[in-house]
Each structure stands twice: as structure tokens, then as C-alpha cells.
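# With the sequence up front, the predicted model follows.
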Amino acid sequence: MNKDFLYNEIAGGIAGQIKNGILKAGDRLPSVRTLCQQHGISMNTAKRVFLELESQSLVDSKPQSGYFVSRLPYLKTPLPNVSRPSTVAHENEPEELISKIYANMGRDDLTLFSIGVPSGDLLPIAKLKKEIVLATRALKGGGVEYESLQGNLKLRRMIAFRSLAWGGNLQENDLITTSGGMNALAFCLMALGKPGDTVAMESPCFPGTLQLARSLGLKVLELPTHPSTGIEIDALKKVIDKINICLLVPNFNTPMGSFMPDENKKEVVALLSKHNIPLIEDDIYGDLYFGAQRPKCCKSYDTEGNILYCSSASKTIAPGYRVGWVAPGKYKEQVLKLKLVHSISSASVNQEAVANFLKTGRYENHLRQLRRTLQENYQRYVQTIAEHFPEGTKTSQPQGGVALWVEFDKRIDTAKLYEMAIKHQISIAPGRMFTLQNQFENCMRLCIGLPWSDKLAFKLKQLGTLAKMV
């Protein structure tokens, strides 16, 4: 058996026993030597197992004593409820609330729990500055000329190469670069839909995607979504005849952070293919996994070109560079025509800089540190919430991404909580932002992509105190 697979399998088995409560907080785990004997593995492989469990903060090592299950309050925090939206498409957009929240972007005087991107303090800014300089030197005319319509060749090659990690097996010619992830989604929706068509999405869903669909005259049908495993496939089957397009974020979506299991991805791909319904897959958070390996995508199982795969560099290295891409499958020509009309070309210098950064080992090094920080933040957030928020507060248990979904008792209105919190220089994203229906008023999304500090911990505790006063 492959060594990497073996150590992942053993670590995954122990992690599962911890999360399921079979192994309790404080329980002592087998020693490295015992693990070797039990599984017939080398000392190095056994050590990798414990390093992986430590990286997930599931175990603690004590000198001269061994490894013990961590005492993590978040393991006892109940999950939020499965969403139960109406099966009828709605258009009740909370425009005023969304505008109010996003007006806070860039404000240094606020603690921005509300904006779902990693803080600049967690991004490789100095290295990217160097790449921008090198890009202007390498590109013809210093980067002032138009790129080819499909986009920077080096960037497309790097994205295609990296797709091997999730079973995408993309080729450079399969890809088209865009001005960020939202631009990629917009091209896909315009290529596939016409006013009056219905697009199915998770519920709750990123407000920008909801606004985009509505701006194009599309109806949005929200699907019941489990906070851990994503959309309920039986619910999708029931409405399959009502929809023209499906748009999903299978890996660590925002705001719930749900993660669709591989078998669910396969089933969704087969179901939509059978009914000839295209799937737009937004994989913007796929590289931000907390586990041992990069998760597969729905595109991994696409044999007919029915999936339009979208992603970008916005959540991993450079939100402001607006570098995105799409592998549109059999809809490539439609997307290319739209790019020609709406963009002509993407930003050549930014694409070249990102391509060069991906080509070096610096990107992987950065990702490892970023993933570790996000996972540690998630655990710190939930520990603080368990200790300082109102009794009965529920939190999601994301396995990656930058979002934490918090659900309060029904009596707590997070739009009112926002108004109280902003007076204390705290900005949150109320749950009502993430739907076109009257639901999630007692929920909120918190961004875990902020550097942990005493000040941040204080602000989170303060938010819990305010929640008790709503």
C-alpha cells in the first residue's frame, strides 16, 4: 500500500474516533512504537500520523508521557440546523443590509469579522511585489499589451498542472482566465441562462452570487443544505424538472463551510448529466483544506464537459489582483465570446505574477502556513464562542475555507446584533444576507481569516456579551 495513503488512512481513523467521541478528551493514545506494531508501519510513518493529528489540534504531545486527545470544547458544540428553504424561487434580496456590510471593506478602525477573505497580514505580500516587478520585465512591452483571449499561457499551464492534485487532468487549452472568480461565474451564467431561467444553489449562499444571478434576470431556487455535507441530493432530485442551471460550492462553501463527500459529488454529477443540466462549480476555497490532502471536485468526475469549473487566486494569495479562471468544458466557445465582448483581455501583469508564484515552491509553502493558521483560528474561535456566547449557540465544523457559521436561539436577531456591534467597532455578516428568503435571521457568518491576537480574542468575547443583550 502507498505510504502516503497508509498514513492518511491511519490518521483519518484515529481522527474519526476522536470526533465521534469514541476517544475522549484526555485519553492517552498508543505510543509511536505501539502504532508501528499494530499497523506494521515504520517509525517515520507512525510519527507522520501523530504530526498530522497534531496539525489538526486533535492530539497534544507531552514530553516523556506520549500523545493525548486534546480538550477541545468545539467537539461538543452542536451543529447548526439543516437549512429548509422554500422550494419556490424567491427574489427578496436584503439590498440595504448587504450594502451596509460591504461598505465596511477596507476600514482599519473595525474588526472585520464580516469580510470573507484572509487578512493581508496572512498573505505573501512582499513576495508578490517582487513577482510584479519581474512580470513587467518579462512581458513584452512591460505588460501594457493585450494578452491572448484565453489568457496568460503560463498561468493556464500552472492551473492545469495543479489540477492533477484533485483529479481534474485539465489541459492549458481547457482554461480561460478571468478578472477574478465572480467574473468567471458571471461569464458562465450568461453563457448558460436567459432571463426567467432558474438556477439552483445552496442555502445559505454567498450574497454576491445571489445578486449576480438576479442582475441577469435569473430566478434562484435555494436547496436544503447540511452544514457538514452540503446540499441534500434528494431535495435536488425533487426539483430537478424546475431548474435550468445548478451552481454549487462543494468544497468549504461560504457561509456554512460544508464539504460535499466524494460519493455525493459523483451522484450530483451523474444526476445533472442525466437531465442535461449544466453545473457551475465554484472551487474558490478548494486549496484551503485542513486535512491531509486536497479534496476532489465535481469536475473530477466530469466525462461529458457538462461542468464549468471556476476558481481564482482571491482567497489564497491576492484578492485585489482579480485573477480568476474557468474550465468551461463544452461551453468554451460561448464563454470565450462573452470574454471578448466584456473584457477583451485580462490584466497581463497580474496574471504573469500569479503564474510565476504558482510555479515556484513558494505557493505551497504559503498554503501550508495559511491552512494551519485558518484551522487554528477556527478552533480558537469556537473555544471562545463555547465559553462566552449565549447558551445553546451552535457552530459549523468546517474542514477548510475561511467561514464559520454561527446559529443562535431564534430570539436573537443578528441584524440587530450588527447594529450593536458596529458601535463597538465590530462588523459581522448577519445570516439574512445569505438568502433571498426570510430565514437565517438568528445566524451570522464570521471570517476566520484574521490574525489571532489578544485584541481579536477580546472583540470576539465582546461580541458574545453583546449577543446576550440582544
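On my side now, so go ahead. Numbers count the residues shown, from 1 in each chain.
# CA atoms for contacts and neighbours, from now on please.
Fine.
# hey, which helix is longest across this protein?
Taking DSSP state H as the criterion, the chain has its longest helix at helix 362-388.
# Which strands and helices lie in contact with it?
helix 454-467 (3 or more C-alpha pairs under 8 Å, 6 or more residues apart in numbering; DSSP states H and E).
# roughly how far out does the helix it packs on sit from the chain middle?
24 Å (C-alpha atoms, centre = their mean, to the nearest Å).
# Repeat that for stretch 419-426.
Worked out by C-alpha atoms, centre = their mean, stretch 419-426 lies 26 Å from the chain centre.
# Okay, buried residues for that stretch please.
By neighbour count on 16 or more other C-alpha atoms under 10 Å, the buried set for stretch 419-426 is 420-422, 426.
# do the same with stretch 272-283
Those would be 272-273, 277-283, for stretch 272-283 by 16+ other C-alpha under 10 Å.
# nearest to residue 303, of those residues?
residue 273 (9.5 Å; C-alpha to C-alpha).
# Is that closest one within a helix or a strand, and which one?
helix 262-274 (DSSP states H and E).
# list the helices and strands that helix packs on?
Helix 262-274 packs on helix 233-238, going by 3+ C-alpha pairs under 8 Å, 6+ apart.
# Any chance you could list what contacts the helix it packs on?
Here helix 233-238 makes contact (C-alpha atoms under 8 Å, 6 or more residues apart in numbering) with 223-224, 264, 267-268, 271.
# dropping in the other structure now:
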Amino acid sequence: MAKDVLYLKIAKIITEQIQSETLQFGDRLPSLRSAQKLYNVSLNTIKLAYMELESRSLVESRPKFGYFVSQTSKRKLALPSVIKIKESGLEKPPQDLIDKVFGTISHPDLTQFALGIPGKSFLPLAKLKKSMLNVVKNKNDSGTNLEPAQGNENLRREMAKWALVLEGKITEDDLVITSGAMNAIYHCLMAVTKPGDSVAVESPVYFGILQAIHLLGLKAVEIPTHPIYGIDLNSLKKVLPKISACCFVTNFNNPLGFQMPDENKKELVKLITEYNIPLIEDDLYGNLYFGTERPKPCKFYDEADLVMWVGSVSKTLAPGYRVGWVAPGQFKDKIIRQKLVQTVCSPSFYSDVITDFLEHGRYDHHLRMFRNKLYSNYLQIQKAVANYFPDNTKVSEPKGGFMLWLELDKRICTEDLYDEAFSKKISFAPGRMFSQHNQYTNCMRLNYALEWTDRVESDLEKLGKMIKNSI
């Protein structure tokens, strides 16, 4: 494990030198022997570090000459703008558009850039099947017994064990099992608001959160959000006295992909504690980081038990199992009572399958493979957008997760573009889906957690041509 961490640390140092342009495109890296002496490590550790950089397309090896900083390491396109929120008469999610995009979920012949679902090749299907068979063999009740409303105790214990990022701050008793992350968010909103209350969200915001807010008779207050640093804390501070809850995706946000810096997370927790306002923290992408370690959630800094930390296996293991959880802090009893009324309990079978997988399925190994594939895809999609889309395209710089946010020329309407792309069997998420106001109409979100094939690249080239022809 120590060697693993060491080679990743060296890879991180060189990555930062490339990003700061200390090392520039075409520069030669120190030879393996020189780097071995420089970092005082084994030759194998240096080889692993250079292979890691090569797998991320940051460096390329040239036989007999060594390793060089690659062209793809240099970012060509600008970051998306921070939008000033334009309030309009139309303040609701564009439901028809959301229904249209979600309606493509069962189209197998579509290149699916629209929905945040990992491709089958990313998932440990054989190991999940093995866990399924183990559960069937060992379940005396055939899964017919009712679970406690709080959720399967063994699953809660495994989840608490896997929440290493919280450094032992939660136990199985702090968690409630839910039917996926959206169900957890819905429960959290119900527990801390009443109809007519206002909830602060990012802008652009994941449309599912907007839908839940409106369904509960609440008002969404969209806060300007930076594609690298996340929520604008000064703008948030101005509205805090008028709101009842915050609902943010702080790690590898959907759709912008940012990882909120630790200092900003601490400041956010300080603000909500000062105003006594609960924060629903959707952290379901937290394990899908591109860096060397999993980022801390706001929950780590929460002393007042005001942060309701939400997670799920939907993005990393099994989207269709609908197994999620929340550590609701001081609102735990209320959420358990709500769950008892709404669904009595969670189905036991899938909880047992996930428990078995976490115990025996080498989850850490699976996540490592998943992250490597994702990062490779991210570099591929970033390169394809730079090559095929217009030069004035602005593109996000996700630090993890699997969403890329693009801001196109102001003359482009991605809702119209969607219909043209769909006719060519390409689907993406138009930007208008990510606000209750009439904005982001020239933006789109692309999912890159899909099997990277020649067709995927060809479809991105087609999409780029459609955009160029629309200007």
C-alpha cells in the first residue's frame, strides 16, 4: 500500500508541475534513473509513476528518448462562465424536456451522453452476480422478512466501515438506508422544510433536485456557481436569512464537475452553523476522484449535526438496485418515521447483495479500476471536444465524477440541437434542464462514463459539425 501511495504522490507532483506550466508541452521528464535519485525511491516506483502519467495522457514515451509532456496536457478551451441568475416569470423545471431526455433510457441503439448512468463495462457484473447467488443460498426467509425502518444493520455497518473519509465520525447507528440518493434527498427536504419554504441550490443544478423541491411545494433559490470553486459563498450569505435548507453536490458536482476546496467547505459549514440551517450534501460521486485521495465531504467538518450526508451505489456499483443512504445528523428520528410511513422498509434482497459485495467483492480494487477508466475517458472527451467543437466552446474541468459541462456560442439553442442530434442517434442533456429559469440555453452536459469506441468519437465529431453548422 505504501508503494502505491508513493508512486501516486510522485505522479501528483509532476501533474502539478505540468498544470502550473513549470513543465510545458514537449519538455522531457528526468530519466528513470535520474528521477529515482531525485525522489530517493526504487526504480519500480518511478516506472509506476510514469506509467500512471502516461495512462492519463499527460506524458508520452518515445522509445530510446524517454518521457515527454504530451500535447493533450495543455488545455485549449476556456472555462464556462459564472452566470448571473436571471429570474423570469417561468420558475419551474422544464418538465417536458426532462421527460423527453429521460424517455431515451431504453433506447439501446443510442449513443447515450445524456443520462448519468455508468456503462455496463464499468460495473463488476460477475462479482455482483456471485454476491446475489451467495445471498439466495444463505437467506432462510427467501428475503420475505421485513427489515427495520432504519435499514439493514449489516449494510449500515459495512457503509460505516467504507466511509473511511469521515475518519470514524459515523457508525452504523448514524445511517438510514434509502431507495437511492434521490429518495434520500427527498426525505431530507421533507424533514427540514414545509411548503412555501426556500432551499438554496447551485446554478446550474441537477434537475432531479429541482424537481423534488417543486414537488414538495418549496422554492428553489439558485446561487451563482464557479466551475472550479463551486458555490459563491458571498452570494449564499446574502440569502441565508431567508432560506430553510441548502442542497449542494460538493464533490464532483453534477453538472459542473468541481470539487469544492476544503477551505470553502469549512466556511460553508461555519455559515450554516451560524444561521442554524441544515445542509443536504449529495456526495454520491465522492469516490470517483481523479486525484490521489478521496476528498472530504462537508460532513467531516460538521460539529452541530446539521449536515445530512447522502450517498448511494448507483454511480459506482449497481444503478438499478436503488440502494442509497443518509447520515441525517439531528434529523435521523424524523427521517426514520417518514420512511416507516412511506415505504415501511427497504427491500432486503438488494441490501444483502451489496453487503456481501462490500465484504467480499474487493470494492477498493473495483473503484480503482473504475476511476482509471473514467479519467482516461475524461481525457478522450476533452480532446474530442477541443478537436471537433468550435474554438469558442467553453468546457468545464471536472476533478472526478463523469459529467462534462459545455457552454457554446450564444446563438446556439441546445434544445433545438437535441432534436437534430437525436435523429442521428445521439443523446445529450440540454443546459435548459439545469435551471428553473430560462437560462443555460446554449449549454449542454455530456456523460463520459460509457465504453469509449470509434462510434463514440465519431458521434462527438458529428455533434461538433452540427454545432458549427448552427452558428
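Everything's here; your move. Predicted model only: the values in this text are computed from it and were never measured.
# Any idea what the TM-score is?
With the length set by TM-score structural alignment, normalised by the length of structure 1, the two chains reach a TM-score of 0.95; 469 aligned residues with a C-alpha RMSD of 2.0 Å.
# For the longest helix of structure 1, give me the average deviation versus structure 2.
Helix 362-388 of structure 1: mean distance to aligned residues in structure 2 after superposition is 1.4 Å, counting by mean C-alpha distance after the TM-score superposition for structure 1.
# now the angle between helix 454-467 and that helix, please.
Counting by axes from the mean of the first three to the mean of the last three C-alpha atoms, to 10 degrees, helix 362-388 of structure 1 lies at 40 degrees to helix 454-467.
# Same question for helix 362-388 of structure 1: list its buried residues.
Within helix 362-388 of structure 1, the residues that count as buried by 16+ other C-alpha under 10 Å are 363, 366-367, 370-386, 388.
# Quick one: residues contacting the most far-flung residue of structure 1 relative to its centre.
Relative to the centre of structure 1, the most outlying C-alpha is that of residue 64, 39.0 Å out, by C-alpha atoms, centre = their mean. By C-alpha under 8 Å, 6+ apart, the contact list for residue 64 of structure 1 is empty.
# Then residue 322 of structure 1?
Per C-alpha under 8 Å, 6+ apart, neighbours of residue 322 of structure 1: 178-181, 312-314, 350.
# try 7 Å this time
Residues in contact with residue 322 of structure 1 (C-alpha atoms under 7 Å, 6 or more residues apart in numbering) are 179-180, 314.
# Which parts of the stretch 251-400 of structure 1 are helices?
Here the stretch 251-400 of structure 1 has its helices, by DSSP state H, counting those that start in this stretch, at 262-274, 332-342, 348-359, 362-388.
# Export those helices as CSV, with columns for distance to residue 459 of structure 1.
Converted to CSV, the helices of the stretch 251-400 of structure 1 look like this (distance: least, C-alpha to C-alpha, whole Å):
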stretch, distance to residue 459 of structure 1
helix 262-274, 37
helix 332-342, 42
helix 348-359, 34
helix 362-388, 10
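# Residue 114 of structure 1: which of these is closest?
helix 362-388 (14.1 Å).
# What span of structure 2 is the closest one aligned with?
Here helix 362-388 of structure 1 aligns to structure 2 at residues 362-388, judged by TM-score structural alignment.
# Ok, stretch 308-315 of structure 1 next?
Stretch 308-315 of structure 1 maps onto residues 308-315 of structure 2, going by TM-score structural alignment.
# For that stretch, report the contacting residues that lie outside it.
117-118, 180-181, 184, 279-285, 299, 319, 322-329.
# how about a cut-off of 6 Å?
180-181, 280-284, 323-328 (C-alpha atoms under 6 Å, 6 or more residues apart in numbering).
# Looking at the residues you listed, which are in strands?
280-282, 324-327 (DSSP state E).
# and which of those is nearest residue 46 of structure 2?
residue 282 (36.8 Å).
# Residue 449 of structure 1 - nearest residue in space that isn't next to it in sequence?
residue 118 (4.1 Å; C-alpha to C-alpha, 6 or more residues apart in numbering).
# The one you found against residue 448, yeah?
No - distance between residue 118 of structure 1 and residue 448: 7.7 Å, which falls outside the contact criterion (C-alpha atoms under 6 Å).
# shared neighbours, these two?
By C-alpha under 6 Å, 6+ apart, no residue touches both residue 118 of structure 1 and residue 448.
# Looking at these two, which one has more neighbours?
residue 448 (28 against 23; other C-alpha atoms under 10 Å).
# ranges for the strands of the stretch 101-250 of structure 2?
Under the criterion DSSP state E, counting those that start in this stretch, the stretch 101-250 of structure 2 contains strands at 111-112, 176-178, 198-203, 219-226, 230-231, 245-248.
# Looking at the ones you listed, which is nearest to residue 412 of structure 2?
strand 198-203 (19.7 Å).
# Could you find the closest non-adjacent residue to residue 355 of structure 1?
residue 155 (4.4 Å).
# Contact partners for the counterpart of residue 343 of structure 1 in structure 2?
Aligned counterpart of residue 343 of structure 1 in structure 2: residue 343 (TM-score structural alignment). Contacts of residue 343 of structure 2 were listed using C-alpha under 6 Å, 6+ apart, and none were found.
# Next: residue 402 of structure 1.
447-449.
# now the residues you listed in TSV, with secondary structure?
Shown next, in TSV, are the contacts of residue 402 of structure 1 (DSSP: H, G, I helix; E, B strand; the rest coil):
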residue	secondary structure
447	strand
448	coil
449	coil
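# I appreciate the help and will end here.
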